[in-house]
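Colleague: For reference, the sequence and a predicted model appear below.
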Amino acid sequence: MTDILWIAVFAQMMMGAFDTIYHHEGTERLAWRQSQRVELALHGVRNLAYAVMFTALGWFEPKGLWAVALLALLAGELVITLWDFVEEDRTRHLPATERITHTLLTLNYGVILAMLVPWLVGLAGNETGLAPTYYGLMSWFCAVAAFGVIVSGLRDLAAARRTVRLTERDPASLVAALPAHQSVLVTGGTGFIGNRLVTALIAAGHNVTVLTRDRAKVVPLAAAGPVRCVTSLDEIASETLIDAIVNLAGEPISDTPWTKAKRLRIIRSRLETTYGIARLIERLDRKPAVLVSGSAIGWYGLRGDQPLTEANLGTPCFSRRVCVSWERAAKRAESLGVRTVYLRTGLVLDRSGGMLARLLAPFEFGLGGRFGDGWHWMSWIHRDDIVRLICHAIAKDELAGPVNAVAPEPVTNRRFTGALAAALSRPAMVSIPAWPLRVALGGFAEELLLSGQRVIPDAAMRSGFVFEYATIDAALAQIVGKPNREASNGVAVTYSVVAKA
């Protein structure tokens, strides 16, 4: 084992760790994607093979049949890697950083094989045995790497088995409330909520137009059926027939800290699109029947333990300023005679995105816990329920004004983290103190992580909407694929609790 070979092995360890942590666990979240069962199984087997190789190379000198066995393991790893490449290209679109990382890993592995294979071939001619050896720091690096890939490999194999439980309902059933053959314009149709809504509309045979800045993001949606893509509302002719508009476009509010530039993008992105919708409505020959425009429960400000309905007023904060400006812009549609619904959305739960998707990995590894003291409220809704509520708002002619898009059971952060840990069968003991969050993230942490609103969906329930995931336990059980009597039986729970204004 030469120094150059050890450098290549160390580089392989570091790049592999980066690929696993940043891509597989971070941006791509492969363990929670039903479509990646085969890829996860391949990753699991390959990681366990790496564990054997790191242990053998770091602490032993394999001779005779042991050297032959290690050569066979290297060849098998190469076959698995090529199979993995085919499976990745077949099932998902890899981001540029992952493609670059995989290319570097492949090239570096070729360097390792070019130096390691002749050494092992030479050792294969000796008498069979495992001679203990010690390479100083590199032996310990190999031990740490072996432990890491064993944990990652077992996790990937378990995740591959779990994929059969990560079921999703037929998307077309989510829009059953709509009349047939609706023409719907969706802004933000490639986002976390919009993606599911557009997929459901297309699957149900509706005519869908998506406003997006990136046409490439619409390509996966087209797999569900025909969809029209526009990059500007000016592309829509005045004679176009549009029955309903759903306005979900806007800069993500919870992906990065709220710098001054970020705050401006959050506000401007929402106002520009909403004012553009008003201009479109004004010039259409036939105006749409309804506009469902996005907002958020941040409209109410930071209200502590007070139960809040659509009748309550708000207190000043940045989130409220965003929501008030957004709703005020949408009011222009009202003046044009279009029924307008302001969808005040809470925390939307699903394994494919949003805050919950970022929490699944740390909680699954037993590193989850509450934020601060955990007594602040979290008003949430399952992603399928918010898609159903949007369609309910379109179909219900009498529904207008603010509508709280939250489930009937708001929970404290303590209750939420406890329920998530229980759904994953893990402890939730790694709490994050409030002060470092405030120091690092400022207003972002104060408004989104350490404070909240206790919001009741009064308008939705009074209009007859039935939540399919009314309790946090039922929602999380469905999301993580854990059997739950309430969720598995398809029981929809209704609540008649109405908070006092």
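Modeller: On my side now, so go ahead.
Colleague: C-alpha from now on. contacts and neighbour counts both.
Modeller: Noted.
Colleague: which residues does the residue nearest to residue 401 when sequence neighbours are not counted contact?
Modeller: The shortest distance from residue 401 to any non-neighbouring residue, by CA to CA, 6 or more residues apart in numbering, is to residue 341 (4.7 Å). For residue 341, the contact set (CA atoms under 8 Å, 6 or more residues apart in numbering) comprises 290, 291, 292, 293, 393, 399, 400, 401, 402, 403.
Colleague: which other residues reach whichever helix or strand the second one is part of?
Modeller: Residue 291 belongs to strand 290-296 when assigned by DSSP states H and E. Here strand 290-296 makes contact (CA under 8 Å, 6+ apart) with 243-249, 323, 326-327, 330, 333, 338-346, 390, 393-394, 404.
Colleague: So which of those are in strands?
Modeller: In this view, the contacts of strand 290-296 that belong to strands under DSSP state E are 244, 245, 246, 247, 339, 340, 341, 342, 343, 344, 345, 404.
Colleague: Presented hereafter is structure B, for comparison with structure A:
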Amino acid sequence: MPVFSRATDLPVSAEDAMAWHTRPGAFEQLTPPWQKTEVIRRTGLIEPGALLEMRFVQYGVPLRMLLVHEPLGEPGNLGFVDRQVEGPFASWAQKHRIVPTGEGTSRLEDEIHWEAPAGTSVAKVVGDAKLERMFRYRHRRLQADLAHHAAWAGLPRRTVAVSGASGLIGTALVQFLTTGGHTVRRMVRGEAGPGDIAWNPAKSVIAVGGLAACDAVVHLAGASISTRWTSKAKLEILRSRVEGTALLARTLAAMPADRRPKVFVSASAVGWYGHRGDEVLTEASGQGGGFLADVGEAWERAADPARDAGIRVVHPRIGIVMSGRGGALAPMAAATRVGLGGPMGSGEQHVSWVAMDDITAILTAAVMDERLSGAMNATAPAPVQQRDLAKTLGHVLHRPAVMPLPGAAVRLAAGEMGRELLLEGQRVLPQKLLDNGFAFAFPDLEQTLRHELGRGPAQVS
């Protein structure tokens, strides 16, 4: 029977590492972006006898797997076992062993005993390659998450309302918060489930009682800007941001001071700075020009009622989020894989980006760190020019990235959106985060791309 094993050192105690695994969102947090997996049944979390049933695709074939959680049964170590009850393998048993290694440190040892139906050596080689890729991702993410959460270990856990919780960033934030021991209440426009907060910005409706039970609100909701900017689309982009922000700000301001969230984290974007060429932009820099700059200003100003009421308001000006699950990276990677990657226009425009693992931690820092208020650049400390981004992505994917896309073609195909989003940019530095000691897990672009795309070794800072 083939055996696969990998181990990694963790920056927290065995007890804290085990606690992370017992919380909602742990399975999803450790699932690589390229492994499309759907949980279709779950009974409990990882307590003995709890079941997890999932669907996933392997080599284009849809598969189903039912796991039962069992105790590790090793005195002196913490952990658990996942054993296949039904599924595609002849057998599968994974041990998650957490070994204390010192004061405040531990070691995670993953050990899988498995057998493919064919039972061939080819199956083992293919299986080991896939497992190596998967566990490289899992261990890097776990290290990064635990290090970020350790920064707030001495503070009480928070109850956080999150709007846009089903979006790319919102989904990741909810999982990051819950595995860190926080409680999340999703703000939903449809039917509210247990613990959800119903709201409808278009009708100025919000369940105030749900907000009263929260320590913080993180507001991420807003229409996508990745569409052709017709007059109707631009109006929706603006309305979707200002309307929801204003409703939340007015509602929070009107609540009794002793029974309302203490912090309102209302998203913004680096587009606020406009196109500034090579100018280095920090939170001390002024507003730029253009549609996105105007939207950003109106978006931030809509939070004024909460600010005027004495609530701590933070505006994370978010850069391009690098995630293997979607967003800007997906079309860039797809084009690069077929040899169409390369400079857009001059290629000299700056791209201010941030790793998904870091943006969730940045938003959490905005909730936890009372020193943070006002505008806060939510980007990695190393912005790059677009041609260097294309070159790095090509290097990671082992593809050429020299196919130029003329600026005229971008403007013709995408109009104003193409000009502002693709041909212009900002060279933004997260000065406020750096001054407050925020530690980025992925400050380097190549390491971030390798992590998100599962392409070779990468290091966590």
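Modeller: Thanks, I have it. This is a predicted model, so every value here is computed, not measured.
Colleague: TM-score of the superposition?
Modeller: Here the TM-score for the pair of chains, by TM-score structural alignment, normalised by the length of structure 2, is 0.69; 345 aligned residues with a CA RMSD of 3.0 Å.
Colleague: which part of structure 2 lines up with the strand holding residue 291 of structure 1?
Modeller: Aligned by TM-score structural alignment, strand 290-296 of structure 1 falls on residues 263-269 of structure 2.
Colleague: now swap in stretch 449-458 of structure 1 and tell me
Modeller: Taken onto structure 2 by TM-score structural alignment, stretch 449-458 of structure 1 occupies residues 422-431 there.
Colleague: again with stretch 358-373 of structure 1
Modeller: Using TM-score structural alignment, stretch 358-373 of structure 1 corresponds to residues 331-346 of structure 2.
Colleague: how long is the matching stretch from one end to the other?
Modeller: Terminal residues of stretch 331-346 of structure 2 are spaced 20 Å apart (CA to CA, to the nearest Å).
Colleague: any idea how far it is from the chain center?
Modeller: Its chain's average C-alpha position is 23 Å from that of stretch 331-346 of structure 2, according to CA atoms, centre = their mean, to the nearest Å.
Colleague: Could you do stretch 343-356 of structure 1 as well?
Modeller: 9 Å.
Colleague: May I see the buried residues of it?
Modeller: 343-354, 356 (16 or more other CA atoms under 10 Å).
Colleague: Go ahead and report the secondary structure state at the closest residue to residue 461 of structure 2 other than its chain neighbours.
Modeller: Residue nearest to residue 461 of structure 2 in three dimensions, not counting chain neighbours: residue 441, with 4.9 Å by CA to CA, 6+ apart. Three-state call for residue 441 of structure 2 (DSSP: H, G, I helix; E, B strand; the rest coil): coil.
Colleague: would you list every one of the helices in the stretch 101-250 of structure 1?
Modeller: 137-162, 192-203 (DSSP state H, counting those that start in this stretch).
Colleague: right, so these: which one is the most enclosed?
Modeller: Mean neighbour count (mean count of other CA atoms under 10 Å) peaks for helix 192-203 among these, with a mean of 23.
Colleague: with structure 2 superposed, average distance for that helix?
Modeller: Once fitted to structure 2, helix 192-203 of structure 1 is off its aligned match by 1.2 Å on average (mean CA distance after the TM-score superposition for structure 1).
Colleague: helices or strands next to that helix in the packing?
Modeller: Helix 192-203 of structure 1 sits against strand 183-187, strand 207-211, helix 383-395, with contacts defined as 3 or more CA pairs under 8 Å, 6 or more residues apart in numbering; DSSP states H and E.
Colleague: Map the residue nearest to residue 401 of structure 1 across to structure 2 for me.
Modeller: So residue 341 of structure 1 corresponds to residue 314, using TM-score structural alignment.
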